[in-house]
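[1] A structural model of the following input is requested.
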Amino acid sequence: MTRSSGVLLHLTSLPGPYGIGEFNEHAYACVDWLARAGQQYWQVMPLGPTGYGDSPYQSFSAFAGNPYLISLDALRRDGLLSDQDLSGHPDFDHDRVDFGVQYTWRNGVLRRAFEHFEAGAGAGLTGDFQAFCEAEAAWLDDYALFMALKDAHGGRAWNEWDREIRTRQSAAMAAWRDKLEREVRLYSFVQFLFFRQWNALRAYAHQQGVQIIGDIPIFVAMDSADAWANPDQFYFDAEGQPSVVAGVPPDYFSATGQLWGNPLYRWDVMQQQGFRWWIERIQGSLKLYDVIRIDHFRGFAAYWEIPYPAENAMNGQWVPAPGHALFEAVRGALGELPIIAEDLGVVTPDVEALRDDFGLPGMAVLQFAFGGNDWEKNAFLPENLRLNQVVYPGTHDNDTSLGWWHKAQEHERRHVMQYLPDASDLNFGWRLTELAWSTRCVLAVAQLQDLLNLGSEARINLPGSLGAHNWTWRARPEAFSSELARDLRALTERHDRLPR
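    Below you'll find the model as predicted:
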């Protein structure tokens, strides 16, 4: 990376006519806006299909794309949908995503697009669809069958299915593939549509000089095609039930820790297999993103192991992980990779060594910089930041900067004023962004909410919760104003972060 900057905005937060951000004209307009504003990076959250809780960090697949992001108007232009298919749609909220409505209404619309395709619409896509299925068979076959099986089992998690299919007995697999052949083809077709549209949007971003930073969680969801199709890679018993699960101990975000519930990797098995699964996963991520931000990077040095079942994450232990061997294998197979290490939280010397030995940029959050008694030594203060680091006013796991300012303790506000003496409710999100841009860090990234100086009502996630507003915030079209692009470009130029 060269000295640069970018904006963090998940695709579901974009404007659009059907209740959620899509790969539509607003996504292309966002790319244009980023380019006018002098931004070289657009950071998004994981793009996988979401399930219970709607979190992009708990996906049905580490390889698949989220059907909710498919532009329905583009499908109409392709001849896969008619005006009638899109008429009479629900009265969508332009400020919040209703994932329940998306699940029922949008999935029905995508099914109609598939039925039209099967009846001969969009005939020019047939060859491309077949080629996609062949090229992506390594993950697509299992994912499409997994989703069809979930439907056939009333949406239940795979470890609640009958034993024969839960444990992938060959006779059961063959019988279900035959029985669900059409549904499997439907799920494959929807993935084809996702990647076709995303690849076009990403190519357009590249033409405008914008690169995509994509987020991949270190762990996969328990209820995922990855866990079901690769049971030997996880701590499962003979019945497909987990013996231990993932989380983090008590920290800044939660007094009882966070019980994520993800299955934990059998690192010994993965290492014996040359970390094949991880190499394939990163290859898959590079088909989506230009730069990969690995969430919870510290789990590659040691991870928090929680016995299953558990009520919270307090009763766990740190267990070492073979991070060095993993990244050596990945580098040997794929070369040097554009990876950002999310090294927030409990960062120990082994985590720092793993990050630095592979030259990976870590992260810094300015909202964390102003607390504590010995705050002058805080690693996130601007003067203590490193060159090989990505700095944020706040991330999707934080309150907006203005929301944080409203809740900050008196000593934090006093410390902030030493850096930003003119900060106020009217400008705090922007002023903290200016401070981030002024640092020595090679890359500075701000949430759109902070550029707009929005309060807690625009927070997109509260970690460790299933809050009604998590992941639902949406921007209005007027958020992408020419005035904000002008001001952001001027800020970027002032701090020597414009494209060279």
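[2] Please make it C-alpha for all contacts and neighbour counts, starting now.
    Fine.
[3] Quick check: the gap between the residue lying closest to Ala302 once chain neighbours are set aside and Arg298.
    Counting by Cα to Cα, 6 or more residues apart in numbering, Pro320 is the residue found nearest to Ala302 once chain neighbours are left out, at 4.1 Å. Separation of Pro320 from Arg298 (Cα to Cα, to the nearest Å): 10 Å.
[4] From the neighbour counts alone, determine which of those two ranks first.
    For Pro320 versus Arg298, neighbours defined as other Cα atoms under 10 Å are more numerous around Arg298 (26 against 14).
[5] Report the contact partners of that one.
    Neighbour list for Arg298: Glu342, Asp343, Val346, Val347, Val351 [criterion: Cα atoms under 8 Å, 6 or more residues apart in numbering].
[6] right, and out of the residues you listed, which lies closest to Pro307?
    Distances from Pro307 to these, taken as Cα to Cα, are shortest for Val346 (20.2 Å).
[7] neighbours around that closest one, how many?
    By other Cα under 10 Å, the residues close to Val346 number 12.
[8] just Asn199 next, same as before
    Neighbour count for Asn199, taken as other Cα under 10 Å: 15.
[9] Could you look up the SS state of it?
    Three-state call for Asn199 (DSSP: H, G, I helix; E, B strand; the rest coil): helix.
[10] To compare with the earlier structure, here is another sequence to fold:
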Amino acid sequence: MSNIETAVPKTTFKRSSGVLLHPTSLPSQFGIGDMGRSAYQFIDFLAQSGQAWWQVLPLAPTGYEHSPYTMNFSAFAGNPLLISLEQLEKEGLLENDELKTLPDSDRINFERVVPHKTQLLELAYSRFVPDESFEQFCHEQAYWLKDFALFMALLEAHGGATWTTWEPAIARREADAIAKHEEKLHSKIQFHQFSQFKFFQQWSALRDYAHQKNISIIGDVSIYVCHNSSDVWANPQLFKLDPETLEPAFIAGVPPDYFSETGQLWGNPVYDWARSQATNFEWWIKRFRATLQYVDVVRVDHFRGFEAYWQVPAGEPTAMNGEWIKAPGVEFFETLKTQLGTLPIMAEDLGIITPEVEELRDRFEFPGMRILMFAFDGDPNNIHLPTHYVPNSIVYPGTHDNDTAIGWWTTASDQEKQNVLQYLGCDATEEILDIHWQMIRLAMESRASLAIVPLQDILGLDHRARMNDPSQNAGNWRWRYLSSDLLTPELSRQLLEMTEATHRIVA
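    Purely as a prediction, here's the structure:
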């Protein structure tokens, strides 16, 4: 894509805007957002509001604490919790009286949702008759689906215990043990294939509908994967593991930063990049290809990890005692470009960013991110101030890792508030009642070619609607809005008028 402006450097995106909302945050009767009616209504809202983009978080099946970033069972699979039960009913796989609803809440109760929805998916599977389209799906996706379905069946057979505690023969994937368990767990394996088949069917239909409405989807590649995943179990040679125990020898994270004084210790194993290089990055190429089955543009989370990554010895209580290790970013992205052609990639370049990281980003013309909530510390050279934006960038009031605009404003220091008021041209004594719209306007008016706004800010919600607080592990990823009626014509019109006024409507 090319920028509508001609007197500025090349950009990845036309001047446009969109909304950040993870599908789990959509309304539904079943305690968690899904790919049913409300997802289509949300796309309608985007189209009516002049938006060109829907940004989602990783769509993979989640494990501990349900983080879509750090605890996924696969980097390739879709999350079965997003499957619309109503659509399964339309196919005759469920009966209407079987669709028991869960109490409405703006917080996902995973302890209730997971068993409830899993039971109904298993019931739908019991009535499913494999056909040619299912067999074709299993064949086309076999490069990841075969390992994933077997891994999930084994995980259940072992009561959820980490794969390193399984019998050594299957933990180390000996051929005889694989064949034995494939036969023994055939039905469970096919259930997971069925769940992925239905996820892909429903997501493909939803994405096609978005495209019909001229909405494109931005999705994430989270740089790291969970140790207790089919990815690590099937490819242990690609990670720095203890050869005896197969447990991580080093843990990924970041040193002390804006979010945490002791850094962030994510719990994921780090990559043995030399092994990936030796295969011409085969696993990574497959991963990007798989992601582009879901989305149109990939936001590379923790982009700086492709230039150098923070490695902490296993057993450390915090991320403070780690070290930076160089990664082969240039070679990887060159290989990816050779394999895939033009790279539809955005770089999440937040945190400790060095000139080397900026050089890697700019070499491939990946747009970077700017966050308005980081802008008002009083430093005139702060790169998050709109004054300093380059067109080839993406601006957010805040991301899923930040508080909402209203939540941020209520906890901002007096000095920070004064800096905001000064930037907005307001009187220092003036009380701003619509700070969320002021932040949206700043993002929309900026030179950044793409502006993305969390739905929470469009709805004017406070800190209770925050999606994730990186400084704590528990209780995140649970927010959802309760009704599509909240996406009112008045709200749509207000967003459309701002989008038009800031020249972000894509012709």
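[11] Superposed, what's their TM-score?
    Scored against TM-score structural alignment, normalised by the length of structure 1, the superposed chains reach a TM-score of 0.96; 490 aligned residues with a Cα RMSD of 1.2 Å.
[12] ok, so what distance separates the aligned partner of the residue nearest to Ala302 of structure 1 in structure 2 from Ala274 of structure 2?
    Using TM-score structural alignment, the partner of Pro320 of structure 1 in structure 2 is Lys326. From Lys326 of structure 2 across to Ala274 of structure 2, the span is 11 Å (Cα to Cα).
[13] Now do the strands in the stretch 151-300 of structure 2.
    All strands of the stretch 151-300 of structure 2, identified by DSSP state E, counting those that start in this stretch, fall at 216-222, 250-254, 264-269, 297-301.
[14] So which of those strands is the most surrounded?
    Greatest average neighbour count among these goes to strand 250-254 (a mean of 24), per mean count of other Cα atoms under 10 Å.
[15] Quick one: distance of that strand to the chain centre.
    19 Å (Cα atoms, centre = their mean, to the nearest Å).
[16] Mean per-residue distance, it versus structure 1.
    Taken over the aligned residues, the distance from strand 250-254 of structure 2 to structure 1 averages 0.6 Å (mean Cα distance after the TM-score superposition for structure 1).
[17] Can you pull out the residues in contact with that strand?
    224, 240-241, 263-270, 309-314, 319.
[18] what do you get if the cut-off is 6 Å, keeping everything else the same?
    Residues outside strand 250-254 of structure 2 that contact it (Cα atoms under 6 Å, 6 or more residues apart in numbering) are 263-270, 310-314.
[19] Could you measure from the aligned residue in structure 1 for Ile170 of structure 2 over to Leu259 of structure 1?
    For Ile170 of structure 2, the aligned residue in structure 1 is Ile165 (criterion: TM-score structural alignment). Computed as Cα to Cα, the Ile165 of structure 1 to Leu259 of structure 1 distance reads 28 Å.
[20] residues in contact with Thr262 of structure 2?
    Neighbour list for Thr262 of structure 2: Pro256, Met320 [criterion: Cα under 6 Å, 6+ apart].
[21] how about Gly100 of structure 1, what's its match in structure 2?
    In structure 2, Gly100 of structure 1 lines up with Glu111, judged by TM-score structural alignment.
[22] Tell me how many other residues crowd that match.
    Per other Cα under 10 Å, the neighbour tally for Glu111 of structure 2 reads 8.
[23] Go ahead and flag the most central residue of structure 2.
    Leu57 (2.1 Å; Cα atoms, centre = their mean).
[24] Check the alignment and tell me where that one lands in structure 1.
    In structure 1, the residue matched to Leu57 of structure 2 (TM-score structural alignment) is Met45.
[25] which residue ranges form the strands in the stretch 351-500 of structure 2?
    Taking DSSP E, counting those that start in this stretch as the test, the strands found in the stretch 351-500 of structure 2 are 368-371, 393-396, 450-454.
[26] returning to that earlier point: quick check: ChimeraX command selecting the buried ones in the contacts of Arg298 of structure 1.
    Only the buried entries of the contacts of Arg298 of structure 1 go into this ChimeraX selection, using 16 or more other Cα atoms under 10 Å:
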select :342,343,351
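[27] Show me the contacts of Arg298 of structure 1 that map onto helices.
    If you go by DSSP state H, the contacts of Arg298 of structure 1 have Val351 in helices.
[28] Distance to Val330 of structure 1 added to the contacts of Arg298 of structure 1, as JSON lines?
    Formatted as JSON lines, the contacts of Arg298 of structure 1 follow (distance: Cα to Cα, whole Å):
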{"residue": "Glu342", "distance to Val330 of structure 1": "18"}
{"residue": "Asp343", "distance to Val330 of structure 1": "19"}
{"residue": "Val346", "distance to Val330 of structure 1": "25"}
{"residue": "Val347", "distance to Val330 of structure 1": "23"}
{"residue": "Val351", "distance to Val330 of structure 1": "18"}
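[29] Distance of the residue lying closest to Leu286 of structure 1 once chain neighbours are set aside relative to Ile213 of structure 1?
    Distances taken as Cα to Cα, 6+ apart put Ile292 closest to Leu286 of structure 1, at 7.6 Å, once the chain neighbours are dropped. Computed as Cα to Cα, the Ile292 of structure 1 to Ile213 of structure 1 distance reads 6 Å.
[30] what does Tyr18 of structure 1 give?
    25 Å.
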